[in-house]
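*Asks:* Next one to model:
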Amino acid sequence: MLSAVITLVVAVFGVTGTLLAPMLAQRAQARASQHDFERQQSAARTQWDREQRQESLAQRRACYVATNAAYRRYRVAIMNFLWCSHQGTVTEQERDALEQARHAHHAAFAEAQMIASRPVLDQLDVVTQALSEAYRKTLCLHEGNPDPDGSFDEIRDYLKWLWERWEEMRGVMRVDLGVEDSAEC
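*Replies:* The predicted structure is shown next:
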């Protein structure tokens, strides 16, 4: 009787194992497939994040190059106009060059406002305000209505000071782009 019970138990376990084996194998395969899918998703997400960071860096770099050039061009145009005004030789060409540089500066600043990091934007705001002030003082001097601190020499000194601010702005841009030697600029 004992051997019959043991045989019956072994038979039940054998049949149960035979019936459950495909389900357990399918379940293990599903878990493995799910794990592979999650690993692939993670790799794809990591790749997408890397591409987004690279694209963002490329956009910021292009924006900073354009902004840097536009700010520099505007400052030089103000200096040229100031010099021509001081010499009494302002022509329509100098006026146009100053206005073109001013508009290019505004366009570059507008783009930077959408792309630049907060530290860079803070520096751009300071330099933009200083350029606007230099432009205003230069036009007032040219029109014969100078500010109390708006002589040729004072505006020239202000533009030299502005160069130092521009170097600070450039340094912040370089740090934002991850350029390591930004302190040596």
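
*Asks:* can we go C-alpha only for contacts and neighbour counts from here?
*Replies:* OK.

*Asks:* what about Gln100, how many residues close to it?
*Replies:* Residues contacting Gln100 under the criterion other Cα atoms under 10 Å number 15.

*Asks:* oh, I was asking about Asp122
*Replies:* Here the count is done by other Cα under 10 Å, and Asp122 has 15 residues near it.

*Asks:* just Asn68 next, same as before
*Replies:* Asn68 is flanked by 20 other residues according to other Cα under 10 Å.

*Asks:* Check Arg31 too.
*Replies:* As a measure of burial, Arg31 has 12 neighbours, counting by other Cα under 10 Å.

*Asks:* For it, pull up the helix or strand it's in.
*Replies:* Counting by DSSP states H and E, the element that carries Arg31 is helix 2-87.

*Asks:* just checking, what packs against that helix?
*Replies:* Other elements packing on helix 2-87 under the criterion 3 or more Cα pairs under 8 Å, 6 or more residues apart in numbering; DSSP states H and E are helix 92-115, helix 118-142, helix 152-177.

*Asks:* show me the contacts for the closest residue to Ala130 other than its chain neighbours.
*Replies:* When the adjacent residues along the chain are set aside, Ala130 lies closest to Leu162, with 6.9 Å between them (Cα to Cα, 6 or more residues apart in numbering). Residues in contact with Leu162 (Cα atoms under 8 Å, 6 or more residues apart in numbering) are 127, 130-131.

*Asks:* Now the second one, please; I'll put the structures next to each other:
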Amino acid sequence: MDTSVLLGGGAAGAIIGLVTTFMTQFFAGRHQTREFDRADRVRREERQVEEERARDEQKRADYIALNTASRDFLTALTDLLHAVERTESRQEEREALERARGVHRSRYAEAQLRVPDAVLETASSVNRRLMSLFGMVKRLDNGRAHDGDTFETAQPRIQEIWGLLSKLRREMRIDLGVTER
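*Replies:* Next up, the predicted model:
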């Protein structure tokens, strides 16, 4: 039997053709939409990974800068203290100390806004001790020492700060995931 007779002739075939075409386009459109959504999701995930990587690199750079600046500041303080003790000309050490202090202050100010509390707590301890030692060394340098401002009392303070710097470095390494607590 002729199917065109059962379906009402050529009109039915045309309708079936249209429905088939429509369904093919509909399913192709749905497939294309899913592919676009999947590609968009992959792009967002890749962007998120890149942003995390950039944040980690920035944090690492901030930590390196803070560690370096704090160590340089302590070294400059120690150098000036030794020059004062030897009663040598101290202008070069004074200038180096002021430069190191300025860099440390900048790096510490940045850290106050960027680092987690555990790291900031130790960085604050380092900063307070450095600034206290700075005051002592400057008073010794200027010949206006307070009671207790001596070369002998400065040495344990210097060693204490080196210990705090080690603690700070450890806190930063833990935060970076380089080492475990």
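
*Asks:* Please point out which of the contacts of Leu162 of structure 1 structure 2 shares.
*Replies:* Retained in structure 2 (both residues aligned by TM-score structural alignment, their matches' Cα atoms under 8 Å) from the contacts of Leu162 of structure 1: 127, 130-131.

*Asks:* Can you add distance to Thr7 of structure 1 and give the helices and strands packed on helix 2-87 of structure 1 back as CSV?
*Replies:* Formatted as CSV, the helices and strands packed on helix 2-87 of structure 1 follow (distance: least, Cα to Cα, whole Å):
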stretch, distance to Thr7 of structure 1
helix 92-115, 78
helix 118-142, 79
helix 152-177, 76
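
*Asks:* Could you list the buried residues of stretch 138-155 of structure 1?
*Replies:* When burial is assessed from 16 or more other Cα atoms under 10 Å, stretch 138-155 of structure 1 yields the following buried residues: 138-139, 141-142, 146, 150-152, 155.

*Asks:* can you check stretch 65-80 of structure 1 too?
*Replies:* Taking 16+ other Cα under 10 Å as the neighbour-count basis, stretch 65-80 of structure 1 is seen to contain the buried residues 66-68, 70-75, 77-80.

*Asks:* Stretch 153-173 of structure 2 too?
*Replies:* Residues of stretch 153-173 of structure 2 classed as buried: 154, 158, 161-162, 164-165, 167-173 (neighbour count, 16+ other Cα under 10 Å).

*Asks:* do the same with stretch 123-131 of structure 1
*Replies:* The neighbour-count criterion (16+ other Cα under 10 Å) identifies 123-124, 127-128, 130-131 as the buried residues of stretch 123-131 of structure 1.

*Asks:* between those residues, which is nearest Ser85 of structure 1?
*Replies:* Comparing the buried residues of stretch 123-131 of structure 1 against Ser85 of structure 1 with Cα to Cα places Leu131 closest, at 17.4 Å.

*Asks:* Please pull up the equivalent of that closest one in structure 2.
*Replies:* For Leu131 of structure 1, the aligned residue in structure 2 is Leu130 (criterion: TM-score structural alignment).

*Asks:* how close does the spatially most central residue of structure 2 sit to Val119 of structure 2?
*Replies:* By Cα atoms, centre = their mean, the mean C-alpha position of structure 2 lies nearest to Lys59, the distance being 1.2 Å. Taking Cα to Cα, to the nearest Å as the measure, Lys59 of structure 2 falls 12 Å from Val119 of structure 2.

*Asks:* ok, now His31 of structure 2?
*Replies:* Here the distance between His31 of structure 2 and Val119 of structure 2 works out to 50 Å (Cα to Cα).

*Asks:* which one of those two has more residues nearby?
*Replies:* Val119 (22 against 12).

*Asks:* which residues does the residue mapped onto that one from structure 1 contact?
*Replies:* Using TM-score structural alignment, the equivalent of Val119 of structure 2 in structure 1 is Val120. For Val120 of structure 1, the contacting residues are 169, 172-173, 176, by Cα under 8 Å, 6+ apart.
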